[in-house]
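Colleague: Sequence plus the predicted model coming up.
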Amino acid sequence: MALLNILKYPDEKLRKTAEPVVKFDNNILKILNDMFETMYFNNAIGLAATQVDIHKQIIVIDISKPNIEAKPNKNSKLVLVNPEILEGSGKTYSEESCLSIPNFVALVVRYKSIYISAFDEKGYTYRIRTNGILSICIQHEIEHLFGNLIIDR
């Protein structure tokens, strides 16, 4: 495993749209392991591949960190490949920060609850319905895959 370099705003590579993953192989597993290591090293709860200059639709999330006020559950650690929000409902306001924009916090409007589809690391599709911090984190990271940042909101 290796620590990856996190792109910082205003790096234009953060605006690049990520490509869908079509081949689930050992390269994807290595990227995922490196992304988790980088996320944990930076004390974050989510990381999109775009942020580490890998322009594939890959996200890692773990909201079970002790400094996060959320109860860990079976869905707290996630791999989201080619994620898609199928449904969103309600709205909530979230104070968000981002590894790619150090020392910046934004108040962002998000869906309160989402229903998503994604692939896991082996290429199996799954769907989850979630709310709270997990919902917010997923929405934040999906925006990175399409070149959007919290400063755009």
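Modeller: Structure's in. What do you need?

Colleague: contacts, neighbours, all on C-alpha from now
Modeller: Fine.

Colleague: Just give the number of residues close to residue 37.
Modeller: 16 (other C-alpha atoms under 10 Å).

Colleague: residues contacting the nearest residue to residue 46 once chain neighbours are set aside?
Modeller: Leaving aside its sequence neighbours, residue 46 sits nearest to residue 61 (C-alpha to C-alpha, 6 or more residues apart in numbering; 4.3 Å). Residues counted as contacts of residue 61 (C-alpha atoms under 8 Å, 6 or more residues apart in numbering) are 36, 45, 46, 47, 76, 77, 78, 79, 137, 138.

Colleague: And the one helix or strand residue 31 maps to, what does it pack against?
Modeller: When elements are assigned from DSSP states H and E, residue 31 belongs to helix 26-41. When contacts are defined as 3 or more C-alpha pairs under 8 Å, 6 or more residues apart in numbering; DSSP states H and E, helix 26-41 sits against strand 46-48, strand 58-62.

Colleague: following the longest one, which helix or strand shows up next?
Modeller: I take that to be strand 58-62. strand 77-89.

Colleague: Same question for that next one: list its buried residues.
Modeller: Of the residues in strand 77-89, those buried under the neighbour-count criterion (16 or more other C-alpha atoms under 10 Å) are 77, 78, 79, 80, 81, 82, 83, 84, 85, 88.

Colleague: picking up where we left off before, highest neighbour count among the contacts of residue 61?
Modeller: Counting neighbours by other C-alpha under 10 Å, residue 47 leads these with 29 neighbours.

Colleague: Give me the distance between that one and residue 33.
Modeller: Plainly put, residue 47 is 12 Å away from residue 33 if you go by C-alpha to C-alpha, to the nearest Å.

Colleague: Included below, for side-by-side comparison, is a second structure:
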Amino acid sequence: MARVCWWFSSKAVQLLDAVLILGKKQEQVTFLHVYHHGSMLFSWWSGVKYVPGGQAFFTGMLNSFVHIFMYDHYALASLGPRKRRHVWWKHYLTILQLCQFVAIAAHSSYNLFTECLYPDGFNTTVFLYILALFLHFYYWTCVRGKQEKLT
């Protein structure tokens, strides 16, 4: 079952979006994008190999849910200017991504303080990883984005 989960939610498949984006909008491929997808290959491999089970389900499920909306947005935006009016919800996608970061951080940190058989090292790693991604994402989308609009 762990092997099936690896291939079903494999981050190797998600690296294809970087290839697709490179053909259209290179500015969309950010450090965060490359770092996240590159490091997730190792993260998912180690999780499936060393601690397969229910703990990682929440993170994978939530991430897959958010990616549905992200890929819908990418698909609509790639269809050209006439279809871009249908991506008015980009702001809400950003909010959904930020909520995902908070939920995963809360889930991982909660498990550090309860009787959970999942190794604390993995929970700590997930918490620190998601915190770093959240802070980077929040800065570039919310803080810096507002500063650019003011200038």
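Modeller: On my side now, so go ahead. These figures come from a predicted structure and were not determined experimentally.

Colleague: How close are the two chains, by TM-score?
Modeller: Overlay of the two chains. TM-score (TM-score structural alignment, normalised by the length of structure 2): 0.31; 72 aligned residues with a C-alpha RMSD of 4.3 Å.

Colleague: Now the residue positioned nearest the centre of structure 2: closest residue in space that isn't a chain neighbour?
Modeller: Relative to the mean C-alpha position of structure 2, the nearest C-alpha, by C-alpha atoms, centre = their mean, is the one of residue 63, at 5.7 Å. By the measure of C-alpha to C-alpha, 6+ apart, the closest residue to residue 63 of structure 2 outside its immediate chain neighbours is residue 100, 7.3 Å from it.

Colleague: So the one you found is in contact with residue 62, correct?
Modeller: Yes - distance between residue 100 of structure 2 and residue 62: 6.8 Å, which falls inside the contact criterion (C-alpha atoms under 8 Å).

Colleague: Comparing these two, which residue is more hemmed in?
Modeller: Counted by other C-alpha under 10 Å, residue 100 of structure 2 and residue 62 do not tie: residue 100 has more neighbours, with 19 against 16.

Colleague: how close does that one sit to residue 64 of structure 2?
Modeller: Residue 100 of structure 2 is 11 Å from residue 64 of structure 2, where distance means C-alpha to C-alpha.

Colleague: circling back to that earlier point, out of the contacts of residue 61 of structure 1, who's nearest residue 96 of structure 1?
Modeller: Relative to residue 96 of structure 1, the closest of the contacts of residue 61 of structure 1 is residue 137; by C-alpha to C-alpha it sits at 9.0 Å.

Colleague: Can you give me the distance of the closest one to residue 28 of structure 1?
Modeller: 21 Å.

Colleague: Neighbours of residue 114 of structure 1, how many?
Modeller: By other C-alpha under 10 Å, 22 other residues sit near residue 114 of structure 1.

Colleague: isn't there a helix covering it?
Modeller: No - the assignment for residue 114 of structure 1, made by DSSP: H, G, I helix; E, B strand; the rest coil, is strand rather than a helix.

Colleague: Just give the closest residue to it, not the sequence neighbours.
Modeller: Leaving out its chain neighbours, residue 114 of structure 1 is closest to residue 88 (C-alpha to C-alpha, 6+ apart), at 4.4 Å.

Colleague: So that neighbour sits against residue 129, correct?
Modeller: No - counting by C-alpha under 8 Å, residue 129 is not a contact partner of residue 88 of structure 1; they are 9.4 Å apart.

Colleague: overlap in contacts of these two?
Modeller: Common neighbours of residue 88 of structure 1 and residue 129, counting by C-alpha under 8 Å, 6+ apart, are 113, 114, 115.

Colleague: What I need now is these written out in CSV, including distance to residue 143 of structure 1 for each item.
Modeller: Below are those laid out as CSV (distance: C-alpha to C-alpha, whole Å):
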residue, distance to residue 143 of structure 1
113, 16
114, 14
115, 16
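
Colleague: now the helices for structure 2?
Modeller: 2-8, 11-14, 16-24, 31-50, 57-78, 81-84, 90-112, 120-138, 144-150 (DSSP state H).
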